[in-house]
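Student: Got a predicted model here, sequence first, then my questions.
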Amino acid sequence: MQRILIGLLFTGLFHGTIQAQSRFAIHAYQNGMQHMRTSQWPEAMKDLQWAVKRSPDYSAAWLQLGHLHARLGQCNQGILAYAKAAESSPRAARFAQGKLSMTCGLYQEALNAYDAYLALPNLPEAFMKEAERQRRNAHFSVDAIKVAGNQVIEPLSDSVNRQDANYFPSVSGNGMAMTYTARNHQGEAQSHEDIWLATRQADSQWQSQRLKGFVNSGGNEGAATLSGDQSMIIFTACDRESGYGSCDLYLAKAIGRHRTDSAHAWSYVYGKPVNLGPGVNTAQWESQPSLAADGHSLFFIRAAKQGRGDANIWISYWDGKTFAKAQPLGSQINTPYAESTPFMHADGKSLFFASEGHVGMGNLDLFKSVLQADGSWGEVANLGSPINGPEDDFGMAVNPNGAIAYMSRGKLGHETSTSQGAIAIHRFELPASLVASPVHWVVIHAMDAQSREPLPQATWTLYQHDGFSYNASSAHLGASFEISLPSGAFMGLNVMAQGYNLASLQFDMPDHLDFDVIHYSVFLDPLVESSHFILENILFAHDESTLLSSSIEEIDHVADWLRANPQVIIRLEGHTDNVGSHAYNVTLSQSRADVVKEALVQRGIAANRLMSEGFAENQPLESNETADGRSKNRRTEIFILSTANGR
């Protein structure tokens, strides 16, 4: 993003003052202006300093000297130069002084400069409105400094921040891997952007390397977002033959992986990228994607062209086959100024983004808004000091635990750089008021119950009883499935693999954990005659044979499993606890088994493949003396009567 400093724009305002200066000063000023136009900063500095030395009241020279100091990041010298220019020509000088003071984090000085500017008569309307906007920013910043938090904003190690510019971090679901964009890697002859991968080692340090595979090319790639399990990456690539405009969004799937030094970190290799298509990409500039944890929502930035101040946040939804036509988020989030780097946290509702348009502390600031139950966006909150400051603060990513965050900090378009580069990736802890809802990264392993060997072709369906559903296959990823899940969620899980019984599980996500990654092992029994398994997610109303709505998903998957095994004949078995008479329990258990059978018939399963029988309280799994035991005894089971192949 380019910064257009106030410079030659104001030269015409001082034409009359030039005539009053000595010809030596005028000559030096003109030489300085020529050097400014050709970016010869040392020569321009020498000429302009000579001009004001020969003519100390030379306002035009003082103004341009202020612009030059501002461009080189020399705050005090620039503000002093603007103050000298303001003695006789306050209009341009006070405006520029306010802008530089904001950029340098001198917020009270900025407030004073804008107050002085706005007190002047006959101001151009556009400049007056901009001064009023910046005055609001300065006033907010003065107050924000007074209540600044105590967060430590620390740059990551040189292993990550070793290029001239490092930005746009995207963190994996387990927090062990991070992609980011790097520019001007040392030793490369040409300056361009690439995507790098950093993995967190056993000692918690990051090690990085250029992303392997087919994503990076000789052109510019960057601003990537990882799916939580790293099986997919969506990234920005520019000027490709397959593109719709200058920069487009592309998707690449993982084709391989290997372990790093860390027990939980994988290094992935990605295949050939595919353009996301016209639902997302246009002749305009698309960049900076953020894929929601459920994989269904894609946030990104669209602008008429790179560097334009009309960049806004857009969203596209996955319709099962492709990403549908994108829509802007709306005026609660987007402003007439530039928005940047959206990030949707794994909780599915906390949106972090950068903006120049919302009231902030200068240039790009970081903000948060929470998606409401009715689909609207909540109040946009500035993350405050010290997370935001006078530099550009953008490119934020938050760990699933909602508390640890990463961001990019630096001066976009700045002429100088630090020891780690002009822009570096930083780490910090979010204050309690800004923490996103915690989620946990869940890794589910599918294994043969007898051999304990992994089942690489297993498929999963994970669902909550509020309607959320997630389907996945382990193909190309080994026998595991990874997803972020909210604390306190009540989940149902079905796992299927060819030649095995259906696995049906039910579990609660803990409200609080001391660790972020939870591992579950699901053991599948071979599909053989006389084997049986419990349908954990078949639930009935109390003392009734009416299925709860939360059971529908499970019945759908039982039907899918039966279709995948067309020779199998089963018996649906109803079981109760010992509460009530035996006759009552026989009737209830039979009725419940019949209801499940009828639901499967309605889904196209032949009735002659389905038997049903109620066993009342005769086959308890645990003692009926406790509530927990009685709960486990109330169940629906499937018993394999025949597999047709005699197994």
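Tutor: Yes, it's here.

Student: From here on, just use CA atoms for contacts and neighbour counts.
Tutor: Will do.

Student: Who are the contact partners of the most centrally placed residue in the chain?
Tutor: Nearest to the mean C-alpha position of the chain, counting by CA atoms, centre = their mean, stands residue 343 at 3.3 Å. Contact analysis of residue 343 by CA atoms under 8 Å, 6 or more residues apart in numbering lists 290-291, 299, 351-353, 395-397.

Student: mind checking how far it is from residue 553?
Tutor: Using CA to CA, to the nearest Å, one gets 31 Å for the distance from residue 343 to residue 553.

Student: related to what we said a few turns ago, confirm the residue nearest to the centre of the chain sits in a strand?
Tutor: Yes - judged by DSSP: H, G, I helix; E, B strand; the rest coil, residue 343 forms part of a strand.

Student: Pull up the gap between it and residue 407, please.
Tutor: 11 Å.

Student: quick one, helices of this structure?
Tutor: 15-18, 23-37, 41-54, 59-71, 75-86, 90-103, 107-118, 125-146, 552-564, 582-602, 627-633 (DSSP state H).

Student: I'd like those helices as CSV, with distance to residue 212 and mean neighbour count appended.
Tutor: Converted to CSV, these look like this (distance: least, CA to CA, whole Å; neighbours: other CA atoms under 10 Å):
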stretch, distance to residue 212, mean neighbour count
helix 15-18, 57, 13
helix 23-37, 41, 19
helix 41-54, 40, 20
helix 59-71, 37, 28
helix 75-86, 42, 22
helix 90-103, 38, 26
helix 107-118, 45, 22
helix 125-146, 43, 17
helix 552-564, 37, 18
helix 582-602, 47, 19
helix 627-633, 49, 16
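
Student: Relative to residue 187, which of those is closest?
Tutor: helix 41-54 (25.6 Å; CA to CA).

Student: packing partners for the closest one?
Tutor: With contacts defined as 3 or more CA pairs under 8 Å, 6 or more residues apart in numbering; DSSP states H and E, the packing partners of helix 41-54 are helix 23-37, helix 59-71.

Student: number of nearby residues for the nearest residue to residue 284 once chain neighbours are set aside?
Tutor: Using CA to CA, 6 or more residues apart in numbering and skipping the chain neighbours, the partner closest in space to residue 284 is residue 304 (5.0 Å). Using other CA atoms under 10 Å, residue 304 has 17 other residues around it.

Student: Please compare the first structure with the one that follows:
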Amino acid sequence: MKNFQIILTFTFSLFIFIVTLSSSKCDAQNYHNLNTATKKALKYYADGKDLLNAQKDAEAIKPFEQAVTEDPVFIDAWLMLGELYNENQEYEKGKKAFETSFSLKPDARSSAYYFVAESYWNLNDYENTIKALKKYLAFQNLPPEWIESSKHILMNAIFAKEAMKHPVPFNPIHLSDSVNTKYQEAFPTLTADENTLVFMRRDPAGKDWNEDFYISHFNKDHWTNARNMGDALNSIYQDGAMSLTNLGNEMYFASDRKGGFGTQDIYYSQKKNNQWTYPENLGATINSVSWESQPSISADGKTLYFVSSRSGGYGGSDIYMSVKDAKGLWPKPVNLGPTINTKFEDQSPFIHSDGQTLYFSSKGHPGMGGADIFYSRLDSVGNWGEPINMGYPINTKNDELSFTVSLDGKKVFYSSEKVKGDLDLYAFDMPESAKPKPVTYLKGIISNVTTNEFLEASVQLIDLESGNIINSFSSVATTGEYLISIPSGKNYAFNVSKKGFLFHSENFSLADHNPTEPYQLNIQLQPVKTGESVVLKNIFFETNSFELKKESTVELDKLVQLLKENAAMKIEIGGHTDNVGSDESNQKLSENRAKAVNDYLVQAGIVATRLTYKGYGKTKPIATNDTEDGRSRNRRTEFTVTSMQ
């Protein structure tokens, strides 16, 4: 009965109002009602009603059973028994009681078809659930809330019937006893490299259960023993439902600690000098007087998804989003709209690092009856597509909540009690159809090439085609660490910059292939000084031409910015080729390409006297010309600082 109560909340004492059969005698009647049943059966029936009025529902079963034993065609008693059996979760008995009543008089009571549908539903008999609800909806003058409930259950029964015929692969793997305990574990969140797992555990603390954050690291082939993350994050209140940034040095989470705006608020903490800062409430624009929870932060740290029960939504809880503004503030959140949110509970959002795939739980979309996991993809104009159910047996009649998806989209980490009976953490393989767009990552350490000092530098990933910044953040000041996710399907410029240093650039051409392994790159920035050179890895020309491609503007504009920040800097732009072709043609091509860059800078407002250009042809290779990769590296444009005066 649990899943029916999810759709239409009721208790037996509230639900039975009690409808009795007509007191008039029917012609050719093959059953007994309250006017025609035997006296002894009526006495048992009255005893049962007295117990119901005293709210002793379970005890009322016996006198109604005695009533039908005494008078086997007493239809009122059979109908009462059916409802009571369902209330007591004895669905097989409930089904038989209703089917007996139908054999006596099929249309005795319209609500009997709703109740027998409940019996069938809980017995996983979706075919008969569908038939019973269709019969119920054919009656006239039904209560509106019952009609709505029946249609929703009918929708789920139709879906469940087909889903069970076509199960998806499902192989939940228990995350081992180093993470799971006899207590409840839930709300897993991962760093992009899948080496750090943070989750919530419900520990007994005095007379109350306390929800705290725990952390575990993946070491070669196993998860280390999870440890409490300490008092800086955890409180004596309920702390849980968290989301880590890709590097794992920032965390958004929900807590009902004192000083909030509502029953539960969203907080933020940052890891500095290996310590978590005191959590900061995100404020009244994000948090309301209601309930906010289950945050999910985007890969670039700029978009926050979360759940709220605030007024103005579509149902009990809705999913919202807020995009951080240029000042680093969170503006008023926006409801994701009726494509995602329903009249029921919509929650547990997880935005994947591809920036286009949203996973969430819902009781309102067609599913198995509880809160099912769905996914929706963002289209090219910014609209969410129709949610797709992840399928059976990933989804069941239980509530499937609190999950995270690995960066490569191959694994789902989630909490469940359906395997071992208590709430533990598991991982399973993502069905192929539900996988997000392929994403890899680049990580490393940024330092000063001269002193080896760690640097807090600006890190950007830029779509070369559109010029849009896909991801932007700073490396960690105390460690120089950075980690950036890179979605496949596009070509990117990767740029690292810091005032007082020459920028560093890389090119990632992922438009035509998906990398199988993540990238690792430690970057040493060169202080701005005479004689230092930088290869411009995102300057592109047409083949055998000195015409700049549109994609080059991203890198050229970075060079313009560097020159404007360093007004005394003078540079030489050098063009280089491989050894294919004649020396004369290579010399001419390299010089024209260098001049093309020079002309762009002048047009962008750089004084021409600060610039010189030169073509070197094939005379200064930086790699072998015996391989295509080497020749590609030799075909380059670079600049050299010639003066800082």
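Tutor: That came through, no problem. Note that this is a predicted model, so its numbers are computed, not measured.

Student: Would you mind giving the helices of structure 1 as JSON lines with distance to residue 254 of structure 1 added?
Tutor: Below are those laid out as JSON lines (distance: least, CA to CA, whole Å):
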{"stretch": "helix 15-18", "distance to residue 254 of structure 1": "62"}
{"stretch": "helix 23-37", "distance to residue 254 of structure 1": "48"}
{"stretch": "helix 41-54", "distance to residue 254 of structure 1": "47"}
{"stretch": "helix 59-71", "distance to residue 254 of structure 1": "43"}
{"stretch": "helix 75-86", "distance to residue 254 of structure 1": "47"}
{"stretch": "helix 90-103", "distance to residue 254 of structure 1": "42"}
{"stretch": "helix 107-118", "distance to residue 254 of structure 1": "48"}
{"stretch": "helix 125-146", "distance to residue 254 of structure 1": "44"}
{"stretch": "helix 552-564", "distance to residue 254 of structure 1": "27"}
{"stretch": "helix 582-602", "distance to residue 254 of structure 1": "37"}
{"stretch": "helix 627-633", "distance to residue 254 of structure 1": "41"}
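
Student: and of those helices, who's closest to residue 541 of structure 1?
Tutor: Here helix 582-602 is closest among the helices of structure 1 (CA to CA), at 10.4 Å.

Student: from the chain's centre, how far out does that closest one sit?
Tutor: Centre-to-centre, helix 582-602 of structure 1 and its host chain are 47 Å apart (CA atoms, centre = their mean, to the nearest Å).

Student: again, but for stretch 231-241 of structure 1
Tutor: Averaging C-alpha positions (CA atoms, centre = their mean) puts stretch 231-241 of structure 1 16 Å from its chain's average.

Student: what do you get for stretch 15-22 of structure 2?
Tutor: Put simply, stretch 15-22 of structure 2 sits 46 Å off its chain's centre (CA atoms, centre = their mean).

Student: before we move on, what about stretch 297-304 of structure 1?
Tutor: 12 Å.

Student: who touches that stretch?
Tutor: Against stretch 297-304 of structure 1 from outside (CA under 8 Å, 6+ apart): 284-292, 309-318, 339-344.

Student: Could I get the buried residue list for stretch 488-507 of structure 1?
Tutor: Within stretch 488-507 of structure 1, the residues that count as buried by 16 or more other CA atoms under 10 Å are 489-497, 500-505.

Student: Out of those, which comes closest to residue 568 of structure 1?
Tutor: residue 501 (10.5 Å).

Student: And the helices and strands packed on helix 41-54 of structure 1: which comes nearest residue 549 of structure 1?
Tutor: helix 59-71 (63.9 Å).

Student: what angle separates the closest one from helix 23-37?
Tutor: Interaxial angle, helix 59-71 of structure 1 versus helix 23-37 (axes from the mean of the first three to the mean of the last three CA atoms, to 10 degrees): 30 degrees.

Student: Determine the longest strand present in structure 1.
Tutor: strand 247-259 (DSSP state E).

Student: Only the buried residues of that one, if you could.
Tutor: Within strand 247-259 of structure 1, the residues that count as buried by 16+ other CA under 10 Å are 247-254, 257.

Student: With stretch 517-527 of structure 2 instead?
Tutor: 523-527.

Student: which among the residues you listed gets closest to residue 591 of structure 2?
Tutor: Of the buried residues of stretch 517-527 of structure 2, the one sitting nearest to residue 591 of structure 2 (CA to CA) turns out to be residue 526, at 25.9 Å.

Student: The closest one reaches residue 502, doesn't it?
Tutor: Yes - counting by CA atoms under 8 Å, residue 526 of structure 2 does reach residue 502; the two are 5.5 Å apart.

Student: Trace stretch 145-152 of structure 1 over to structure 2 and give me the residue numbers.
Tutor: Using TM-score structural alignment, the residues of structure 2 aligned to stretch 145-152 of structure 1 are 164-171.

Student: Check which residues of the matching stretch are buried.
Tutor: So stretch 164-171 of structure 2, judged by 16+ other CA under 10 Å, has buried residues 164, 168.

Student: Distance across it, terminal residue to terminal residue?
Tutor: End-to-end distance for stretch 164-171 of structure 2: 16 Å, by CA to CA.

Student: and residue 397 of structure 2, what does it touch?
Tutor: 3, 368-371.

Student: still contacting in structure 1, which of these?
Tutor: With both residues aligned by TM-score structural alignment, their matches' CA atoms under 8 Å, the contacts of these that structure 1 also has are 368-370.

Student: Residue 388 of structure 1 is nearest to which of the helices of structure 1?
Tutor: That would be helix 125-146 among the helices of structure 1, by CA to CA, at 9.5 Å.

Student: Show me what that closest one packs onto, helices and strands only.
Tutor: Against helix 125-146 of structure 1 (3+ CA pairs under 8 Å, 6+ apart) you get helix 90-103, helix 107-118.

Student: Which one, of those helices, ends up nearest to residue 202 of structure 1?
Tutor: Nearest to residue 202 of structure 1, of those and by CA to CA, is helix 90-103 at 39.3 Å.
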